[in-house]
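>>> Build the 3D model from these lines:
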Amino acid sequence: MRSLKSTERLKKKSYEQYKRHPRTIVDGNELLLFYGTTMSCCGSNIKQVFELCKDPTCRVCRLIQSGFNTSYNKKNGIQLNLDSGELSENKTVITKGKNVKRAVIVCRTIAGGVVTMDDIEHEEVYDSVGTGPYSKSEYLILQNPSAVLPCFIVALS
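Prediction:
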């Protein structure tokens, strides 16, 4: 429901800026993006997980529980990669502990109007910030947690 409201808001806003961002008028510039994190609710004998765990160190469950609305994301934005390859190759484990695995959350996102880091001070209205020219960005930073809908979780070994 929150994603639908966000889509409608962006479509209305984008209608006014149609010439600059024609795709946002159709679907809010919906993209499939990837969020890298860790999870600790991945015991070796669990094949499927149907509910969120209670472990405060499990970042996957805490992110989904909060709807990506965390103090870190409020301050820095939600960094989502356009390619899952970089996340799966990254060997850095953010949290150390027993049964902690790297994970990728596959998310449907409404990127809306995207600007580059270079153009951020010149643009008045934007929804996301890219790392380079939009077609070559490695990741986008979204400010609105309502524009991120987690769909799948991939635990990496």
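>>> okay, CA-based contacts and neighbour counts for the rest of this
Noted.
>>> which one in this structure is furthest away from the centre?
Within the chain, Asn45 marks the point farthest from the mean C-alpha position, 28.7 Å out by CA atoms, centre = their mean.
>>> Doesn't that one lie inside a helix?
No: using DSSP: H, G, I helix; E, B strand; the rest coil, the secondary structure at Asn45 is coil, not a helix.
>>> From Glu138, how far out is Asn76?
Note on Asn76: its distance to Glu138, by CA to CA, to the nearest Å, is 17 Å.
>>> which one of these two has more residues nearby?
Between Asn76 and Glu138, counted using other CA atoms under 10 Å, the more crowded position is Glu138 (15 against 12).
>>> So the more buried one sits against Leu87, correct?
No: in this structure Glu138 lies outside contact range of Leu87 using CA atoms under 8 Å: 10.9 Å.
>>> quick one more, to check against the first:
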Amino acid sequence: MVKIKACKLPTRHPRCLADGNELLRFHGIAIACSLGLNGSSSLCTLEKCGVCQILRHGFSEKDLQGCVGIFTASTSGRAMECFELSQDNHSAARKALLVYRVIAGRVHKPLEKFQEMAGQPGFDSLAGKVGQYSNIEELLSDL
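The predicted structure follows:
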């Protein structure tokens, strides 16, 4: 889809044409079951287990600072910093780190006011924070 849209744009974006602008991204989430312990590979049905929910049903759109999408970070450390255990998760819940290849497409890099840039036409993703060397540290992508 990203590559098809990129072909039709008046300004060609080489990364979008080649691979859709594929990025390696990280996402911190709660895990409430025994998945991965002692070789366990069975997915649970617990609503509080974010890992199994994503593996079973995929991502769900979440509201993040007035924007709806999927939040990912460029580093594992940043993904874990952004992750907070919610009040509904019991204290025994563990943290997990999911690693993804994300097709970011054309990324809008606003200077400020993250919320105002959501849904801008012509972009597939929104950079929430851009690093010193133009690295996209935080990314909000549509489903």
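>>> Apart from its neighbours in sequence, what residue is nearest Cys7 of the second structure?
Leu17 (6.7 Å; CA to CA, 6 or more residues apart in numbering).
>>> Same check on Arg94 of the second structure?
In this structure, Arg94 of the second structure finds its nearest non-sequential neighbour in Ile31, 5.3 Å apart by CA to CA, 6+ apart.
>>> The one you found matches what in the first structure?
Aligning on TM-score structural alignment places Ile31 of the second structure opposite Met39 in the first structure.
>>> Quote the end-to-end distance of stretch 120-134 of the second structure.
For stretch 120-134 of the second structure, the first-to-last residue distance is 20 Å (CA to CA).
>>> any idea where the strands of the second structure begin and end?
22-31, 62-64, 67-73, 94-103, 107-108, 125-130, 136-141 (DSSP state E).
>>> my guess is the match of Ile31 of the second structure meets Leu63, correct?
No: between Met39 of the first structure and Leu63 there is no contact under CA under 8 Å: 10.4 Å.
>>> With neighbour numbers in mind, choose between these two.
For Met39 of the first structure versus Leu63, neighbours defined as other CA under 10 Å are more numerous around Met39 (26 against 16).
>>> can you tell me which residues contact the more buried one?
For Met39 of the first structure, the contact set (CA atoms under 8 Å, 6 or more residues apart in numbering) comprises 57-61, 100-103, 155.
>>> now the second structure: which of those match?
Comparing the contacts of Met39 of the first structure with the second structure on both residues aligned by TM-score structural alignment, their matches' CA atoms under 8 Å, the contacts found in both are 57-61, 100-103.
>>> Out of those, which comes closest to Val148 of the first structure?
Proximity of those to Val148 of the first structure (CA to CA) peaks at Val60, which lies at 13.8 Å.
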